[in-house]
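> Task: produce atomic coordinates for the following.
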Amino acid sequence: MSTHDPQSIPETKILASRAGSVPSSPDLEPTSANPMHLFLSRLHGRWKYVVAVGLALSCTFGLTGYWIAPVKYQSSSVLVIEASLSPLVEETIETEDISQFSAFVQEKAQQVRDMQVMLTAFEDPTLAAFGEDRPGFRETIFENISVRTPRASSLVIVSLDDSDPRFAAASVNAVVDAYRKIFAPNPAVEHQARVSKVDSLIAASRSKMSQLKLALNEISSNVRYGHSDLVSTIEQNVEQIQSLTLSLEKIDERMREIREQHGTQARISAADEKRDLDPTELEPSASTKISPNFTDLVSVDPSLAGFDDDVIEGRINFEVTARRFGKTHPTYKRAKMNYESILANFDGRVEAAKTEWDRAQGNSATWGGLQEKRNSLTEQLEELIATNTSLEKVKIEAEDKTLSIQAEAKELAKLESRRLNLEREKTTVRDGRVRFPPTKAVPAFVPSSDKRIEAAAGGFVAGWGMAIGIFFLIGTMDQKTFGVMQLKSESSRLAVLGVLPDMDHATSDGSSISLASDCIHRVRGRIEARRAAEGGYTIMVSSPFQGDGKTTLAVSLGWSYAESGYRTLLIDADFIGRAMTHQFGRLKEPGLREVVRGGELGDEIVELGHPKLKFLSVGFDRRISAANLSPRLFAEVLAQVRDDYDIIIVDTGPLTASIEALPIASAVDGVILALRRGRSRVRISECRDDIRAVGAEYLGVILNYADRSDCERYGSTSRASEAVSESIGEVPHSRNPLLAELKADRD
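Now for the predicted structure:
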């Protein structure tokens, strides 16, 4: 490998083998296809056709939409329901069958669409004039007639929308007139019906009141007390119930005391006799009495409460004297006699009170007597409760009848008042419940519905959408390439290396030549960033189709490498086209065919006006052709020149059409594809797969004859690039447009 100028060729940092994969650059291989990029890709290069067709279609569709859009004229008539009838401001007796006034208005609105009304309207003479021009006018009226009732309003609006304002007005008038004939009420008959209804309601109310009064009298006669005495009787019974309840509570308390005293005495007796207590001994017998307590005795002899205090005071005095004097002392003896006298007097009174209490209580103080008394009081209590319950029911029923009588009396007063009002309002009521408009519907001058602008706008948008859709479909089916964006938007990752301008129409000014030079130098720089850094690196330049400019690309790329200090060899291996050999005027000179046949390299390689750029033509020996060229033979040719050159560029025929392309691809290190602007990009993926299948590295695709906008993206017109362009030397007789322009610029 030769040493290059470090200022012209940067050191390569990416290494890869022939069969290995090469890291992809983010700006060359997008990870995914953006939907917007895909859309623009399909339309790229076709925008002028899109605009032309879009203008034609949008104007056509817009005008068509404007002329065919429906224009409707509305005529309407208004019916006023009870507009002058004051009783309808609030509910009255004769209108109580109308649950809501709005429902009544809705009922009248439905009558307008009644089939009988429609059939009558169809026979109107004013509509007969439209029968010849509009044979289906009946269906039009029936389907399009509109009857509306605004919310919280007494209006019924009858309207019709039609393209003919005269027909709309005539139809509305015919329907309203038909409704007037069929459903407009007779005011006199309606008034008399109201009076009759109120009279019948008055009679029914009076009859109901009589029945209620009879029922109330019957209720009062069925009880022992009058209706007015029921409340006081119930209250007295309640007091008795409360008294009986208290008595029962006292008896229960007495019986509990007898049970406790009897049980205590039985336990003491069993303990004194030192025997076990029989549970039956705890149950009191019928003769078991209760022993009175001190409170019971005080109730018999109230003076016992004072004697009890005297006993306590005498005991205290005796205890004090006993502590001060001896038992033989006269004072002690007097105190003792005094205390014993008080105690004996107290005990006597207690016994007398007990005797009196037993006499007063008699049989009621025994267990059996208390049980009998308790049962008697319980029966009285239950009887009183049952009596009060029955009286409460009678009371409630009587109150209901009384309230019903009062309500019916109010209703009767209301009916009688209404009957008088009907006589006073005779004239107002006879005006009728439905008031018809004084004037008929007239033809409208201004459309109620005009869709022409919307239809025109929709047609305009649809025209543009159809134009875009047509060319999007064309772009999808026929994927011609008009810009780099279309190659980058492909999800198959075509690895765009750069572009070359259309030199056939390039101007001779310095900026165009400099831009072309920058484009090819940038392509070379991208290749260097991807290929392995080794000498004798062989690049095959091919294309999917004939005429894609691969020969121009190969020569231009070779010149760029030579200018950068690389020892560069151009080989024309296109056995059919021989374009490169023809450009350099060596069709009759020995070349690749002779080297393959002879097996060794002679003086077939010539210089192309640059010390670093050499050329091996295709040769003229017809015994060596594309049919008998094998990868082994071409690899032997490359082996003879790899050590002498840094870069070897091989020009072949189209990859999908030539015989020699794949055998040569299997012998080279990397392959570049050229695609002419306007050609289909569908075959590029197929070519890439074939290249990888034979073990070569696919370096990328270059768009040839690209627009200036793409060239400016992949190149520049700086002074540095112009200086490189001016340094290009003499070139032999050549028909390559790019080299000819570079040569002219140098001169």
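> Every contact and neighbour count from this point should use C-alpha atoms.
Noted.
> Now find how far off-centre stretch 498-514 is within its chain.
Relative to the chain's own centre, stretch 498-514 is displaced by 57 Å; criterion: CA atoms, centre = their mean, to the nearest Å.
> for stretch 130-139, same thing?
48 Å.
> Spit out the contact partners of Ser514.
By CA atoms under 8 Å, 6 or more residues apart in numbering, Ser514 lies in contact with Ser716, Thr717, Ser718, Ser721, Glu722, Ser725.
> Give me the number of neighbouring residues for Leu246.
When neighbours are defined as other CA atoms under 10 Å, Leu246 has 12 of them.
> tell me which element it is part of?
For Leu246, the enclosing helix or strand under DSSP states H and E is helix 230-272.
> quick one: Leu160 and Ala170 touch, right?
No - with contact defined as CA atoms under 8 Å, Leu160 does not count as touching Ala170 (9.7 Å).
> Between those two, which is the more surrounded one?
Counted by other CA under 10 Å, Leu160 and Ala170 do not tie: Leu160 has more neighbours, with 25 against 22.
> what sits against that one?
Counting by CA under 8 Å, 6+ apart, Leu160 makes contact with Gln74, Ser75, Ser76, Ile141, Asn144, Ile145, Ser146, Ala168, Ala169, Ser171, Val172.
> so how far is Glu139 from it?
13 Å (CA to CA, to the nearest Å).
> still on that earlier bit, now the helix holding Leu246: how far from the chain's centre is it?
Distance, centroid of helix 230-272 to centroid of chain: 76 Å (CA atoms, centre = their mean).
> With stretch 508-522 instead?
A distance of 58 Å separates the C-alpha centroid of stretch 508-522 from that of its chain, computed with CA atoms, centre = their mean.
> in that stretch, what's buried?
510-522 (16 or more other CA atoms under 10 Å).
> Tell me the one of those nearest Phe346?
Phe346 lies nearest to Arg522 out of the buried residues of stretch 508-522, by CA to CA, at 143.5 Å.
> Now show me the structure for the sequence below, then we'll compare the two:
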Amino acid sequence: MIRDRLAGRWLMASVMGLTLGAICALVAWNMTPLLYKSSGLLIASSKRPIVVKMLQDDGTNAKSHESYLMTQVSLITSDDVISSAIDSEELEELQRSRGYYPLYTGIKSRLIALNPRGTELIEVIYQDEDPEAASMITNAIMNSYMEIHGNNKGMAISDTKKQIRDERQKIRTKINTLRRQQQDLVTNSNNVVSDVSGLISAKAEECATYNAMIEQINETLNRIESEQIRQGKEVTGDEIPDPTEQELMIFEPRINGLELDIEQQEIKLATLRSRLGDQHRIIRNLTSQIEATKLTLATVRVDAAERWKSGPVGKERSFRKQTEQKSKITEKLKSRRNEMRDLQDFQNEYDSLQRDIEANEIDGAVLDERLTSLEREESNIQEQVRIGQIATVPDSPDKDKRGPIAVGVFGASVVLVMGIFFLIGSVDQRTFAIRQLKMDHGQFHCLGVVPDTSKAAMEPEILNIGMNCVHKLRNRIESIRFRSTDRGYIMLISSPFQGDGKTTLVQLLGHSYASAGFKTCLVDSDFIGRSLSHSLNMLDKPGLKEVIKEGGIEERLVALERENLFLMPIGLDEMVSPEMMQVDVVEDLFAELRGKFDFVIIDTGPLSGSIESMPIASSVDGVILALRKGRSRIPLKRCVRDLHELNAPYLGVVLNYADKSDYRDITSVSKSIDQVIKEEATGIRKRNALTESLNMKTSRKRTQE
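Just a heads-up that it's a prediction; the model follows:
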């Protein structure tokens, strides 16, 4: 698969891959820093007699000392030691040139402290691009460690513990004060609970309900004012609006029943009218009933509206009553909003106090943890640590990783470029070799190749090789052609693209069949390209177009110089178009050609773009497709699929302009007898000893006879 996808792209992919790989490797070489390692030693000894003496078998004291060493290792790389070292006079100039944060992150990532097993040594190691900076930082780290966690720290630990306890007491007092403020806030606000978010939500729902009621009242008042303005009257306050349809139906249930009766009667009327007609007695009676029901409904509506207005419900909807109700609801809405605002202020103040309490509790927990750490550290104050060896400036880098990194980047770049070209080859599947046409499980059925003869001036033998390829192609076609008839065999040669060399293949096969003794006719049916007629200088001759319009094949055939080879040019009549190449016309034409020739080879335009190719393909005895080297196989797949859908006898594909690697495996040229005799005379070639011995025995026997 890789060979297929990268076929024809190997050179470009290799050049680009090597170029990109070299560039990336050079960049990686220059960007990979050289690290110089500087190291110093701390000696951690113990004054405890039990440690100095022979250790007990259980190793308890040894484990205690090892734990102490591990603690010192972690303290050397701690943040406070690193920060103190950066702020020291030793690293003042380095901090100014590099910046505090880059210097801090660099030390944090490259600083190493370790305790070689079974020793009292602590090795402090630091790597840097600058050898002098490496030694300076290492010594600064050891000095800062000695200042912060050195031997004379017993009093410092006690003072620190006292300060932490005092600060912890202040935090407890502050937390108690904040909690009392919370309790006073709850007591003064008359709220039973501290979380009033539920009350706030309930107040918000009440406000939404009041707003909806005010909107409904405003709608009623606007309707009354509009009606009074329309009648040219002033609003006195006693006006009652007409009830809405929904209010009227709730007030008088008979309205809904009458409407349902009318709807059912109308459905029944529509059903019977389609069968009985408009003049039938039942239809007339049913129509009268519907009209009577509608009149009753109107009377009920008017009566219900009058009773609604004169009743208590209507009086409550008067302009004055609605205005008074709006004022009351507005006051309630204002009161609920004030209550909700007070609750929100209470909740915000309570939450603020709670956040302060939680922050102080976190600070107290940090102080408790620090106090515990100091108490553990206090138990080790009898241990002594001293600087055993200061760090020196290294003469050479510790490890030069530029080579392996550059090689890795080079390989990755080459693989990346090859991968990109592999993806390109997967999308754009071009054909550069015959093996690619044979990889598709027989879908294309490659018949053979035609060499690239553009180098014939430099390699004269390529012309003979090319004709041998064509003759072998003809023999293969003869062995697999589908329709074997007593009459002439008609073959179509087309291609997926323009310029695939189909016309050249038509001429070469025509010469091959003619030289084999078959009476052969070449037919140019490419109405657009007309390349066959052009290549044989027959554009000024009548031909296929005239046959389609007038008939008469004999007059349109042109005998070529090769014996048994004839041509039917495309013709001159511009009134004949490819749309006229219908199946019945093609069948009649082919019937006459079969009666006159052994083989007829048709040249059409590209199969996917020409109009005339499809009716011809469905009527011929065999179809061959030509594909130029370097062209995509995707259109070729479409052409093969179209031929199968037409039930056209597809024979296979021929690779045109093939390389030597393709036609070297398909054809060979035997040496002439003159060349063999010449090689034997010069000693380049020797006869077989076994055959010579047999020939000599045969000669002696004949002589004896």
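> Can you calculate the TM-score here?
After superposition, the two chains reach a TM-score (TM-score structural alignment, normalised by the length of structure 2) of 0.58; 444 aligned residues with a CA RMSD of 3.2 Å.
> picking up where we left off before, counting neighbours, which of the contacts of Leu160 of structure 1 comes out on top?
Comparing the contacts of Leu160 of structure 1 by number of neighbours (other CA under 10 Å), Ser171 comes first, having 29 neighbours.
> Just list the residues touching the aligned residue in structure 2 for that one, thanks.
Residue pairing (TM-score structural alignment): Ser171 of structure 1 is matched to Ile137 of structure 2. Residues near Ile137 of structure 2 by CA under 8 Å, 6+ apart: Ala85, Leu91, Tyr126.
> matching residues in structure 2 for stretch 546-553 of structure 1?
Counting by TM-score structural alignment, stretch 546-553 of structure 1 falls onto residues 498-505 of structure 2.
> Neighbours of Ser207 of structure 1, how many?
With other CA under 10 Å as criterion, Ser207 of structure 1 counts 11.
> Give me the secondary structure label for Gly45 of structure 1.
coil (DSSP: H, G, I helix; E, B strand; the rest coil).
> For the counterpart of it in structure 2, which non-adjacent residue is closest in space?
Superposed on structure 2 with TM-score structural alignment, Gly45 of structure 1 falls opposite Gly8. Distances taken as CA to CA, 6 or more residues apart in numbering place Phe432 nearest to Gly8 of structure 2, at 5.7 Å, with adjacent residues excluded.
> which residues does the counterpart of Tyr566 of structure 1 in structure 2 contact?
Counting by TM-score structural alignment, Tyr566 of structure 1 corresponds to Phe518 in structure 2. Going by CA under 8 Å, 6+ apart, Phe518 of structure 2 touches Asn564, Phe597, Asp598, Phe599.
> Please repeat the previous calculation with a cut-off of 7 Å.
Residues in contact with Phe518 of structure 2 (CA atoms under 7 Å, 6 or more residues apart in numbering) are Asn564, Asp598, Phe599.
> if I've got this straight, it is in a helix?
No - assignment of Phe518 of structure 2 by three-state DSSP gives coil, placing it outside any helix.
> From Gly510 of structure 2, how far out is it?
9 Å.
> which residues in the stretch 451-600 of structure 1 form helices?
For the stretch 451-600 of structure 1, applying DSSP state H, counting those that start in this stretch gives helices covering 452-477, 484-488, 510-530, 550-563, 579-583, 592-598.
> Which position in structure 2 pairs with Val637 of structure 1?
Per TM-score structural alignment, Val637 of structure 1 is aligned with Leu589.
> Figure out the helix or strand that its match lives in.
Here Leu589 of structure 2 is assigned to helix 583-596, by DSSP H and E.
> That helix vs structure 1, average offset?
Helix 583-596 of structure 2, aligned to structure 1 and superposed, deviates on average by 1.6 Å (mean CA distance after the TM-score superposition for structure 1).
> what does the following helix or strand past that helix correspond to over in structure 1?
Next helix or strand after helix 583-596 of structure 2 toward the C-terminus (DSSP H and E): strand 599-603. Under TM-score structural alignment, the match for strand 599-603 of structure 2 in structure 1 covers residues 647-651.
> again, but for stretch 334-341 of structure 2
Using TM-score structural alignment, stretch 334-341 of structure 2 pairs with nothing in structure 1.
> That stretch: how far from the chain's middle?
55 Å.
> Look at the residue nearest to Gly8 of structure 2 and say how many residues are nearby.
Residues lying near Phe432 of structure 2 (other CA under 10 Å) number 23.
> Am I right that it is in contact with Leu6?
No - contact criterion CA atoms under 7 Å: Phe432 of structure 2 and Leu6 do not qualify, at 9.5 Å.
> Pro443 of structure 1 pairs with which position in structure 2?
Alignment note (TM-score structural alignment): Pro443 of structure 1 maps to Val393 of structure 2.
> show me what contacts its match?
Contacts for Val393 of structure 2 (CA under 7 Å, 6+ apart) come out as Ser38, Pro131, Glu132, Ser135.
> Which of the three states applies to Gly40 of structure 2?
Applying three-state DSSP: Gly40 of structure 2 is strand.
> how close does it sit to Met70 of structure 2?
Gly40 of structure 2 is 17 Å from Met70 of structure 2, by CA to CA.
> between those two, who's got more neighbours?
More crowded of Gly40 of structure 2 and Met70, by other CA under 10 Å: Gly40, with 21 against 15.
> How about that one: what's its closest non-neighbour residue?
Ala391 (4.4 Å).
> how distant is the match of strand 599-603 of structure 2 from the center of its chain?
63 Å.
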